[in-house]
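[1] After the sequence you'll find the predicted model.
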Amino acid sequence: MASVMLAACGNDSGSAGNSGPREFKLWYYEGPDSAMGKAWAAAVKEFQSSHPNVTVKFEEKGFEQIQKTAQMILNSNDAPDLMEYNKGNATTGLLSKQGLLTDLTDEVTKRGWDKQLSPNLQTTAKYDQRGVMGGDRWFGVPNYAEYVLVFYNKDLFAKNNVKVPTTMDELTAALDTFKKAGVAPLSVGGAEYPAHQVLYELALSKANRDWVDRYQRYTGKVDFHDSVWSYAANTFVDWVNKGYIDKQSTSIKAEDMGLAFIAGKFPMMISGTWWFGRLQSQIKNFQWGAFLWPAKMSAGSSGNIWVVPKGSKNKDLAYDFINITMQQQNQAVLGNSGGVPVAADPAAVTDPPTKTLIEDFNTLVKRDGLAFYPDWPAPGYYDVLVSATQKLISGSASPDQFLDEIAKPYQENAANLGG
């Protein structure tokens, strides 16, 4: 954890009539080289210039750190005034149900943030009384979007005469070509989220909107041994057996997966747009690109969201900071740094690779292809998926055993919700 104190200067705005010295406590887990990290650092500077009596106490947390401790922290006196948090039933939904987050509905309407966000991006910001996303009350605000895609090493593709795949058959053929050439095809992290996102992508290659809504939003019964889940689990194991996914990846974390791709060791990495800005700034020794997962649907949604803890002592300052991140100037910084802004002027995004990234996102949106993330439906489901997927990689669980393992906690949660 890195902590830095930032002294503010300039004109005060939105301080609820308090002209004395104040401290604004901000948490987020985006790295300084990421698009969001760059945009939010710029937002801090703008916030400083408009709030002269405020000291910003910024603390950079790790994703896993907030994932595991948020409930405890927000139930204590150490809660920040504003923090980035993962969206979905298992995280923001659970905390909203427990009364640990501020209902932002009135503020969203007042500030006009609802007018800046398309309906499909609002889904992950709004929750019902059960804590299920897509409800009628706002408990968070996203200022960027994200989706899972395939990053690829153009040099390794050219060297092995591999073309960018546009179908699942072509993707499989590409994996096979690399493996036969003695090149490990995929950089995968089995110790954290990346591996089970790959498995979910395989499921989505056979899924439709009804399947996604039943799984994510409890709109109907979910059969974990249906043709979609069975295809995903069996194909994932097939990829392991064929060496497309290394069995040693069970102990690889997301950071190490990314570093291996950045070092040019793998031709492909299936992960999210949150890597894009970092790859732009850190890859120096080869040409790289990205392409959409070759199916109609892919994991994706709004980005992580700003939430205001119920115990925040400076909610007005939190709202002011959110508002800055939603303004076109900051949205342009995010876009030109490799992010997917939600409210930018398209003409203000001038970086060609980022323009393509945004165009691909718009393609997903137009074909109703955003399918959220696999760990969202139930509290604690992230750890369940990590552990179960590791067993698939190591061979200590069969596809049917894997599906049984992920079905049990999901169905228990569905029963608790009355689903």
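    All right, it came through fine.
[2] When you work out contacts or count neighbours from here on, use the C-alpha atoms and nothing else.
    OK.
[3] Show me the strands in the stretch 51-200 of the chain, by range?
    54-60, 82-85, 126-127, 137-138, 141-142, 144-153 (DSSP state E, counting those that start in this stretch).
[4] Quick check, Ile283 in contact with Ile262.
    Yes - counting by CA atoms under 8 Å, Ile283 does reach Ile262; the two are 5.6 Å apart.
[5] Those two: which has the busier surroundings?
    Neighbours per residue (other CA atoms under 10 Å) separate Ile283 from Ile262, with Ile262 holding more: 21 against 15.
[6] quick one: contacts for the more buried one?
    279, 282-283 (CA atoms under 8 Å, 6 or more residues apart in numbering).
[7] Tell me the spacing between it and Gly339.
    Distance, Ile262 to Gly339, by CA to CA, to the nearest Å: 18 Å.
[8] Give me the longest helix you can find in the chain.
    Looking across the chain with DSSP state H, the single longest helix is helix 399-417.
[9] list the helices and strands that helix packs on?
    Here helix 399-417 touches helix 227-241, helix 381-394, going by 3 or more CA pairs under 8 Å, 6 or more residues apart in numbering; DSSP states H and E.
[10] Can I get those in a markdown table including mean neighbour count and distance to Pro142?
    Shown next, in a markdown table, are those (neighbours: other CA atoms under 10 Å; distance: least, CA to CA, whole Å):
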| stretch | mean neighbour count | distance to Pro142 |
| --- | --- | --- |
| helix 227-241 | 19 | 30 |
| helix 381-394 | 21 | 21 |
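[11] Nearest to Asp256, out of the ones you listed?
    helix 381-394 (15.9 Å; CA to CA).
[12] Just give the number of residues close to the closest residue to Asn86 other than its chain neighbours.
    Leaving aside its sequence neighbours, Asn86 sits nearest to Asn304 (CA to CA, 6 or more residues apart in numbering; 5.0 Å). With neighbours defined by other CA under 10 Å, the count for Asn304 comes to 23.
[13] Would you confirm that Asn304 contacts Pro142?
    Yes - here Asn304 reaches Pro142: they are 6.2 Å apart, a contact under CA under 8 Å.
[14] let's bring in a second model and compare:
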Amino acid sequence: MVRFRGAAVLAAAVLVLSACGSGSETPAPASSSQPRVLKLWHYESADSAMGKAWDEAIKKFEASHPNVKVQFEAKGFEQIQKTASMVLNSDEAPDIMEYNKGNATAGLLSKQGLLTDLTEEAAKRGWDKLLPGGLQTTAKYDDRGVMGNGKWYGVPNYGEFVMVYYNKDLFAKHKVEVPTTFEEFTAALDTFVKAGVTPIANAGAEYPAQQILYQLALTKAQKPWLSAFQSYQGKVDFHGPEFTYGAQTFADWVKKGYIAKNSSGLKAEDMGVAFMNGKFPMMISGSWWFGRVASTIKDFEWGHFLFPGATLSPGSSGNLWIVPEKSENKDLAYDFIDITMSKDIQNLLGNSGGLPVAADPAAITDARSKELIETFNKLTSTDGLAFYPDWPAPGYYDVLVAGVQNLINGSKTPEQVLDEIAGPYEDNLADIGN
């Protein structure tokens, strides 16, 4: 599997962008006097870094394409996750859409023939130069739908990783220092529990809980295990030390009160709002929250740190712009992708709390954003991005949601949950011939 190469990758991307620009925004010839329509779907909230950047990209697109109207529809992550195959195989497919990267999502759609091959366009417009090395991992899929090699079926234009957001005021109130080791981290969790405070905001009905379990497993994982799990380069023992530790420790955290038992049915939005309202000292989640957290929190000081005791963290290049095979305006979709890769949009993304892949470092003036980018570079410089737990198999997201809900509810043991998540993984390996 191709790996990220940290700050050097971002720097290289910046140099390429500075050298060649992103000047392929050639308006498509109109076949009639009637305005054309570009149907665009994405699921970023309006106050997130990506939401702000894509909104500006729409304005720039319409300004450079006077005979085109962008018809934008906001969709939910879960909505697209569950209906993508059906929608993209119908006449309701948009012209361009944000979609989750990985074998179980973009890889599956590419294998089903639902996505446009962007390989030629990537070379023509220089996207392959702006996204060198590991940043291309989630853009390419082979005939089996496995990421890292093959044809381009999507274009990422930002990075992301999971970290620990923390409420500095609550830390100070309870005399808790930012932990640098896993032992210090659990000691901090104990301090909050003893004070009657549930330390970690959580959401069991969507992605956050499974990412916590995965992060715990990663504290015991090495690169060969990661390659085996994500890229099928070896055998994964679901009752080995990695997943056993992750599931058992997650269950223990619930019993100890680190994670609330009523979080089983909560969604990511519930978790994020609760943290931003100051109800929890910590939230373990992704950089996609960063811009919103920065613009929303007014009543307390906050910060972030990497998960203590781990050299690997969930993360990757960001979600993909994909062009459905049924898109009626592929040329316009390519132009829009080009604009999102432009220096202006990338700089806006960086100054809004996002992780741009092709920004000018000198143009990132926001102090919090600089700190976020420095943390990301620290993680990627050690090749520490471990992708996400739901990527390896189609439908695995729902399998993991059910698994962590059972752990939160205490309705199944860690061993039973590991058996349940092993089955679909092994079935997928059989399906793709591994």
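    It's in. Just so we're clear, the structure is a prediction, and the values are computed from it rather than from any experiment.
[15] follow-up on the earlier one: what's the closest of the helices and strands packed on helix 399-417 of structure 1 to Gly17 of structure 1?
    helix 381-394 (42.3 Å).
[16] what's that closest one aligned against in structure 2?
    Counting by TM-score structural alignment, helix 381-394 of structure 1 lines up with residues 396-409 of structure 2.
[17] out of the contacts of Ile262 of structure 1, who's nearest Lys154 of structure 1?
    For the contacts of Ile262 of structure 1, the nearest to Lys154 of structure 1 is Ile283 (12.0 Å; CA to CA).
[18] so who does that closest one touch?
    So Ile283 of structure 1 contacts 262-263 (CA under 8 Å, 6+ apart).
[19] In structure 2, what residue corresponds to it?
    Aligned partner of Ile283 of structure 1 by TM-score structural alignment: Ile297.
[20] gap between that match and Trp289 of structure 2?
    In terms of CA to CA, Ile297 of structure 2 sits 12 Å off from Trp289 of structure 2.
[21] Name the residues contacting each of these two.
    With CA under 8 Å, 6+ apart as the test, Ile297 of structure 2 and Trp289 reach no residue in common.
[22] ok so, going back, from the strands of the stretch 51-200 of structure 1, which stretch is densest packed?
    strand 141-142 (a mean of 28; mean count of other CA atoms under 10 Å).
[23] what range in structure 2 does that one sit on?
    By TM-score structural alignment, strand 141-142 of structure 1 lines up with residues 155-156 in structure 2.
[24] mind checking how far the matching stretch is from the chain centre?
    The offset between the C-alpha centroid of stretch 155-156 of structure 2 and the centroid of the whole chain comes to 12 Å, using CA atoms, centre = their mean, to the nearest Å.
[25] Residues contacting that stretch, please?
    Applying CA under 8 Å, 6+ apart, the contact partners of stretch 155-156 of structure 2 are 127, 135, 138-139, 317-322, 337.
[26] can you check stretch 69-83 of structure 1 too?
    Against stretch 69-83 of structure 1 from outside (CA under 8 Å, 6+ apart): 24-28, 95, 100, 306-315, 317-318.
[27] Just the terminal-to-terminal distance for it.
    13 Å.
[28] How about stretch 69-80 of structure 2?
    23 Å.
[29] So what touches it?
    By CA under 8 Å, 6+ apart, stretch 69-80 of structure 2 touches 35-44, 58, 62, 99.
[30] repeat for stretch 370-381 of structure 2
    4-8, 160-161, 305-306, 311-313, 353, 355, 364, 385.
[31] Where in structure 1 does that stretch fall?
    Counting by TM-score structural alignment, stretch 370-381 of structure 2 sits on residues 355-366 of structure 1.
[32] And that stretch, how far out from the chain middle?
    16 Å.
[33] In that stretch, which residues are buried?
    For stretch 355-366 of structure 1, the neighbour count (16 or more other CA atoms under 10 Å) marks 355, 357-358, 360-361, 364-365 as buried.
[34] ok, now stretch 207-227 of structure 2?
    For stretch 207-227 of structure 2, by 16+ other CA under 10 Å, it's 207-221, 225-227.
[35] can you check stretch 102-117 of structure 2 too?
    102-111, 114-117.
[36] what range in structure 1 matches that stretch?
    Counting by TM-score structural alignment, stretch 102-117 of structure 2 sits on residues 88-103 of structure 1.
[37] And the helices in the stretch 51-200 of structure 1?
    63-74, 94-97, 105-111, 113-116, 119-122, 154-159, 168-180, 193-204 (DSSP state H, counting those that start in this stretch).
[38] with structure 2 superposed, average distance for the fourth one?
    Yep, that's helix 113-116 of structure 1 we're talking about. Its matched residues in structure 2 lie on average 1.0 Å from helix 113-116 of structure 1 after superposition (mean CA distance after the TM-score superposition for structure 1).
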